[in-house]
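Enquirer: Pasted the sequence and its predicted model underneath.
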Amino acid sequence: MARWTVERRAKAPGEPERVGGVGWTAAWLTGAVALVGEGGLAFVVYFLAGLRDEHYFAAGIGAYVGYLFLIVVVAVVLGLGGAIGSAALVLPVLQLSRWSARRTGRAETMRWCLAVCGAVAAAAAVCAGVPTLLLGGSWTVLPLVLLAAFLGLAPAVLCTRAVTVVRRNGARFGLAALVLVGGAALSAVTFVGGLLAYGTGLLQEYEPPRLTDAQLVGTWTDGHGGTLTLSADGTAVAHDLGPRTTDEAYAGDPWEQCEGSGTWTQGPSPSGTTEFELGVSGCLEGPGWQYGGTEDRPTLFYWIGDPDSLNRYVLHRA
């Protein structure tokens, strides 16, 4: 009788081990903390990039409590998102990588895992991009979704795959802790490095536009019917000027809209910057007006009440 023997393929170095229930728990935890780290880093980069745009920060105990509450909310959202994303996306992609390698008789290497991540990212780009194109959207959605999906998926999947290569469960949970610490450290280094870059002038933080008298001449509107017309001879005419109770920026006691004419001027402030001063009786008089926006789209605004409330009455060029 003929006897058939099948040689078992030797496991290549770095291939995943057999993973039990506890091991998959460690893998899920690693994927979750990796996604949390990615989300935290994205939040830090978004904050630092926002410093290049117009922004204002409140001060005081109430504001600091609000910032602390925001940090807690962001941490909770990132934690829940990481836990769900690891179970719904990272682990299935890792299983797909292991299954596809077995079906093709290949070793499930890091390169193979990256290729599977690329295929999943491409599928996500097609699913998001094709409907967008059919609805008349831009074709740039395809490469943007592809890049975002791959960069968001690949690090988490590779970290989770590393857990399946380790044999001992204790080492697997230790790797999850290492990923958590590494993600937090990377976000902290990025945050401190970004602040240093702004502080040393390597990156340019937002500065309000410096407008000449000629650039100020014209009509400015609040978008609700209120206008302020500035003439080259220094006269100003206000019509229905003042914040409305329906404004998003409205706070405090009701304001009465004002009408009238007067003067306007600009000059150096005590801090050395240029300030705008309006001299129309009863119409937000004085040097409290400030410049905002950009050189191309400047704004004039006036703080409503305490500046820490961040409530502003804003005029745009008509």
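Expert: All right, it came through fine.
Enquirer: Please count neighbours and contacts with C-alpha atoms only from this point.
Expert: OK.
Enquirer: where does the residue nearest to Thr229 when sequence neighbours are not counted land in three-state SS?
Expert: Once flanking residues are discounted, Thr229 sits nearest to Thr219: 4.2 Å by Cα to Cα, 6 or more residues apart in numbering. With DSSP: H, G, I helix; E, B strand; the rest coil as the basis, Thr219 sits in strand.
Enquirer: this is the other structure I want to compare:
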Amino acid sequence: MGWGDSGRGEGDGDAQGDRPGGAVRPFVELNAAAAVCAAQLPALGLAWWIGTQSGDDYGGTPYGFALLLALACLLAAAPVVLPFAGLMHAVAHIVPADLLARVVTRRLPGPAWAWHLLSTTAIGAAWAALTALLWGWPVTATAPLLAALGVLPALGLAHFRRRARVTGRPQGYWAVWLPSLFASVTLFLLVFVGGVLATITGLVEDYEPPVLSAEQLAGDWRDDQGAVLRLRPDGDAELTKVPLQPRIYDDSADPPDPVLVRCDGTGTWDLRTDDPYGDSERDGVLVRLRGGCGDETYWTVGGTADEPELFVRFGDPDAPDLRILRRDS
């Protein structure tokens, strides 16, 4: 596997700098780790995007102008963004895991490659615990993901170390970044072809919105900005800071832009199986507010049967202002 630099009793040799690279060896290995980390990022980004397509697109199109513009920007910025992102991943995850593995392998028996992978998993779990404390991310999902992100860089770093020992000299900048480029393109194409095949064969299923009855829709729906839409079983509705279709437009814009409003008050609601405005074929809730705050608004049913959502798209269809309400648990 090429983990020879982490065997027992080799600390003195490292201190004397008798390995390829000498005093600059840590920087050479950091460069190699960053290159391998960067190589996997485009494929991971594509895999994430493919996964999002199996979820709710909230009535949008995955191939709109905004997506094409975003892809163009990513391609233009990739030569700068990818090396920087790879370096950050290497500093935060791969280098600490490598240092931990060196300490463990000098004191405990067992294959060095296993300790390196276990150390990578441990550092990933530590970062997962931190994200759970700061942002509430689920550790059970985040820890395996972060651990998996460290496997390829750990193996790649071992490969470059082995090459350095065979050649007797450290790997130069282009000696690691050119293979990283080829590996990145290969991984991206493999994920792309795999995604196409998964879609054709039905492994990645098309999203189907939940079908909810009026009884299931009754209850409180909230967003993260303080809006509360209370749908009562008798057809009455109570609104607190709920965004509705505006009646006021900014005439200084060309074409005039709607001025989004948040409304309080009472009104009515009913379950509809078709959008009265013809924008969606999904079921939804038509909310009418008593008073002059805003026009009636069709909240489309989305999410899943376990975690249903109501959403509406305001403004420009190509760049809408998406608002989502989620059911109280």
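Expert: All right, it came through fine. These numbers were taken from a predicted model, which means no experiment stands behind them.
Enquirer: The residue nearest to Thr229 of the first structure pairs with which position in the second structure?
Expert: Mapped onto the second structure by TM-score structural alignment, Thr219 of the first structure lines up with Gly219.
Enquirer: Its match: neighbour count?
Expert: Gly219 of the second structure has 15 neighbours, counted by other Cα atoms under 10 Å.
Enquirer: returning to what we had before: what sits against the residue nearest to Thr229 of the first structure?
Expert: Counting by Cα atoms under 8 Å, 6 or more residues apart in numbering, Thr219 of the first structure makes contact with Thr227, Leu228, Thr229, Leu230, Arg317, Ala318.
Enquirer: For the equivalent of Thr52 of the second structure over in the first structure, which residues are in contact?
Expert: Residue pairing (TM-score structural alignment): Thr52 of the second structure is matched to Gly50 of the first structure. Neighbour list for Gly50 of the first structure: empty [criterion: Cα under 8 Å, 6+ apart].
Enquirer: before we move on, what about Pro209 of the first structure?
Expert: Tyr291, Gly292, Gly293, Thr294, Glu295, Pro298.
Enquirer: Let's verify it: helix, strand, or coil?
Expert: Applying three-state DSSP: Pro209 of the first structure is coil.
Enquirer: ok, it to Leu216 of the first structure distance?
Expert: Distance, Pro209 of the first structure to Leu216 of the first structure, using Cα to Cα, to the nearest Å: 11 Å.
Enquirer: cool, Leu133 of the first structure as well?
Expert: 42 Å.
Enquirer: who has more neighbours, the two?
Expert: Leu216 (21 against 14).
Enquirer: tell me the centre residue of the first structure?
Expert: Tyr46 (3.5 Å; Cα atoms, centre = their mean).
Enquirer: ok so, going back, just the contacts of Pro209 of the first structure now: which is nearest Thr263 of the first structure?
Expert: Tyr291 (17.7 Å; Cα to Cα).
Enquirer: Number of residues surrounding the closest one?
Expert: Tyr291 of the first structure: 20 neighbours (other Cα under 10 Å).
Enquirer: Can you give me every residue that contacts it?
Expert: By Cα under 8 Å, 6+ apart, the contact set of Tyr291 of the first structure is Pro208, Pro209, Arg210, Glu275, Phe276, Pro298, Thr299, Leu300, Phe301.
Enquirer: Is it within a helix or a strand, and which one?
Expert: strand 286-293 (DSSP states H and E).
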